[in-house]
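1. here's my sequence, what's the structure:
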Amino acid sequence: MSALLKALAACAAMALTGAALAESTSLRQLSDREDLLGWEAVGRLDFAGKGFCSGTLIAPDLVLTAAHCVYDRDGQLRAVSQIQFRAGLQDGRAIAERQALQIAAHPGYRPERGPDAENVIHDVALIRLENPISSFEADPFVLHSGRNYGDEISVTSYGMGRAEVPSRQRSCTLMAEFQQVMMIDCNVTFGSSGAPVFSQVGGRGRILSVVSSGGIYQGRKVAFGMQLADRVAELKAQLRRNPVAAVDRRIKRVRVGGGNGVSGAKFIRPGG
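-> The predicted structure is shown next:
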């Protein structure tokens, strides 16, 4: 068991002494268009056929995801040309598809390290899209603020074995918090990285955290995320300091040579 999981397990044990864990609901696929209504801003980030993560619109041109998703297996930042966001993807059809323009991965995240507490805290990235997605197509989610998380936490994600349709776990339990890391008993797997963790306070869900990695605690699958608001503010400032203009697609560019340096997607194995 990792040091992070041990620390969170100790916190969970203290918090749950004398009390039973709340029952979490099972995953439910949003397989009909009616099911998808309101969740179109959750989408799949595709890496040129080399894997995928989950991501969420928090502005018409900004996608929130995990930092480890934007690095390849060699620890190199992916080329934006290899990243596409497919909002509300369902059985091969997306509400909207956009190419990435700019990446801001939190500087506190170190791709060469494993999922220790420091990396989980900073495992956050923003992707600016070449063109915004209209709120009529997909209404962005806002971030949660404050300490009142409400009674229910939920996760909507794509994942291995359920890559073509988003799945929603309507109710999870926040089991522990330790040094800005959260442990929740949501069912995550490969591809769930970067998925939004919602607090249901105030009607429509607000993003409380994103899925960084997973493990097993007392025979239950658990997911780790981070306290989010400060990390996102830091990433937005990073994007403002380094503005990038969209490529004029009317100009045809010829590239000499073939091949590319992108390798397979890097995911943190649940329980690893």
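2. make it CA atoms for all contacts and neighbour counts henceforth
-> OK.
3. so how far is the helix or strand Ser171 falls within from its chain's centroid?
-> Ser171 belongs to strand 162-172 when elements are defined using DSSP states H and E. Centroid separation between strand 162-172 and its chain, computed with CA atoms, centre = their mean, to the nearest Å, is 13 Å.
4. tell me the first helix or strand C-terminal of it.
-> Using DSSP H and E, the helix or strand that follows strand 162-172 in sequence is strand 174-178.
5. re earlier: tell me what the strand holding Ser171 is packed against?
-> Contacts defined by 3 or more CA pairs under 8 Å, 6 or more residues apart in numbering; DSSP states H and E place strand 162-172 against strand 27-29, strand 153-159.
6. compare with the first, here's sequence two:
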Amino acid sequence: MNRLLRGCLIAAALSLAPFPAAAVTGGQVVKDPNGLRRSVVLIESSNGELCSGAVIGPDLILTAAHCVLQRAAYRVVTVDRRFRKRSIRAVAAALHPSFIPGTTPRTQPGIDLAILKLGENLGPDFAPLDPARSYGLSEGEMVDLAGFGLSAEAAKGSARVLRATRLVSLGTLQAANRVVVVADQRRLAETTGAGACRGDSGGPIVRNGPGGYQLLGIVSWSSGALHSRTPTACGGLTAVTPVSEHGEWITARAQDLRRLNGEQTIGWASRPRTNTFDWSMR
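-> The predicted structure is shown next:
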């Protein structure tokens, strides 16, 4: 794609006021029990907020930091091979220390990443994605997005269903923070196409290859298309926090969280104090 055209599309779409991402617009319901079903979960707060997340360990979920900022109880909902749902309580979390609560994911200068610790293991039916296997995402590369968000802005009852779609990388964008931008390959954010929607924040962007799925990034925010007829956060650009650039933090915090037993919680802090155990769910 022409770099000048890509830059113009991104700048124009950003003027439409992006939002934290929700459900997969233009995607297909995941029906393969051996596919992304094994590596993607739904995150719910007791206040009714929805996000998605990527399994990175038997009891660890990588998601977006803005998904776990509320003073609320959190749970992770999984689907088994028969797509029956199971709920597991989250007992602690590590929020990236650079993330600033009270700002939007697009305008805040910190890293939009967090790790949830679950009260019990997911079990052998799930396949963690290894952040250590994450590599950079090239412009023009095709990737897959998965999440439990809305299928369209107006489809309020469509969330809580795992959907996936294929998108193309438009390259990196340095706004308040560095992200990789992906979009529908045919529409390129000019008109509404495939992309993240409300509820897809925290969901994974993956590359599918001979060795299985490779985790590339975590969805942070999304925008409507340049020529969308109505204000929307869906079907335009999807902004992704690249995992490969933050592997050291992910590895260190995951190790810290593994040391907790399933019943421990870490108290809420008024602001992040250290890189470890910045927030927890009670």
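7. now whatever residue of structure 1 lines up with Val219 of structure 2: how far from Val222 of structure 1?
-> With TM-score structural alignment as the criterion, Val219 of structure 2 lines up with Val211 in structure 1. To Val222 of structure 1, Val211 of structure 1 is 10 Å away according to CA to CA, to the nearest Å.
8. could you do Pro132 of structure 1 as well?
-> 34 Å.
9. and for Thr173 of structure 1?
-> For Thr173 of structure 1 relative to Val222 of structure 1 (CA to CA), the value is 10 Å.
10. in terms of helix, strand or coil, where does Arg98 of structure 1 fall?
-> strand (DSSP: H, G, I helix; E, B strand; the rest coil).
11. count of residues packed around it?
-> 18 (other CA atoms under 10 Å).
12. again, but for Thr107 of structure 2
-> Thr107 of structure 2 has 12 nearby residues by other CA under 10 Å.
13. quick check: closest non-adjacent residue to the equivalent of Leu260 of structure 2 over in structure 1.
-> Residue pairing (TM-score structural alignment): Leu260 of structure 2 is matched to Val244 of structure 1. Nearest residue to Val244 of structure 1, sequence neighbours excluded (CA to CA, 6 or more residues apart in numbering): Gln102, at 6.7 Å.
14. please identify the most buried of the helices and strands packed on strand 162-172 of structure 1.
-> strand 153-159 (a mean of 26; mean count of other CA atoms under 10 Å).
15. onto which residues of structure 2 does that strand map?
-> The alignment of strand 153-159 of structure 1 onto structure 2 (TM-score structural alignment) spans residues 143-149.
16. is it true that Arg89 of structure 2 touches Leu116?
-> No: contact criterion CA atoms under 8 Å: Arg89 of structure 2 and Leu116 do not qualify, at 9.9 Å.
17. who has more neighbours out of those two?
-> Neighbour count, other CA under 10 Å: between Arg89 of structure 2 and Leu116, Leu116 has more, with 32 against 20.
18. just say helix, strand or coil for the more buried one.
-> Leu116 of structure 2 - assigned by three-state DSSP - is strand.
19. what about Asp130 of structure 2, how many residues nearby?
-> Using other CA under 10 Å, Asp130 of structure 2 is surrounded by 16 other residues.
20. correction: the previous question concerned Leu14 of structure 2.
-> 19.
21. between Pro132 and Val222 of structure 1, which one's more packed in?
-> For Pro132 of structure 1 versus Val222, the count of surrounding residues by other CA under 10 Å is larger for Val222: 25 against 15.
22. that one - nearest residue in space that isn't next to it in sequence?
-> Asp185 (4.1 Å).
23. hmm, that neighbour is touching Gln218, no?
-> No: shown here, Asp185 of structure 1 and Gln218 do not form a contact pair, counting by CA under 8 Å, at 10.4 Å.
24. more crowded one of those two?
-> Comparing Asp185 of structure 1 with Gln218 by neighbour count (other CA under 10 Å), the higher total belongs to Asp185, at 25 against 7.
25. ok, now which ones touch the residue nearest to the spatial centre of structure 2?
-> In structure 2, the C-alpha nearest the mean C-alpha coordinate belongs to Gly202, at 1.9 Å (CA atoms, centre = their mean). By CA atoms under 8 Å, 6 or more residues apart in numbering, the contact set of Gly202 of structure 2 is 51-54, 62-64, 67, 113, 218-220.
26. now swap in Asn187 of structure 1 and tell me
-> 27, 169, 221-223 are the contacts of Asn187 of structure 1 under CA under 8 Å, 6+ apart.
27. at 7 Å what do you get?
-> Asn187 of structure 1 makes contact with 221-222 under the criterion CA atoms under 7 Å, 6 or more residues apart in numbering.
28. skip the chain neighbours and tell me the closest residue to the equivalent of it over in structure 2.
-> In structure 2, Asn187 of structure 1 lines up with Gly195, judged by TM-score structural alignment. Closest residue in space to Gly195 of structure 2, ignoring its immediate chain neighbours: Gly235 at 4.8 Å, by CA to CA, 6+ apart.
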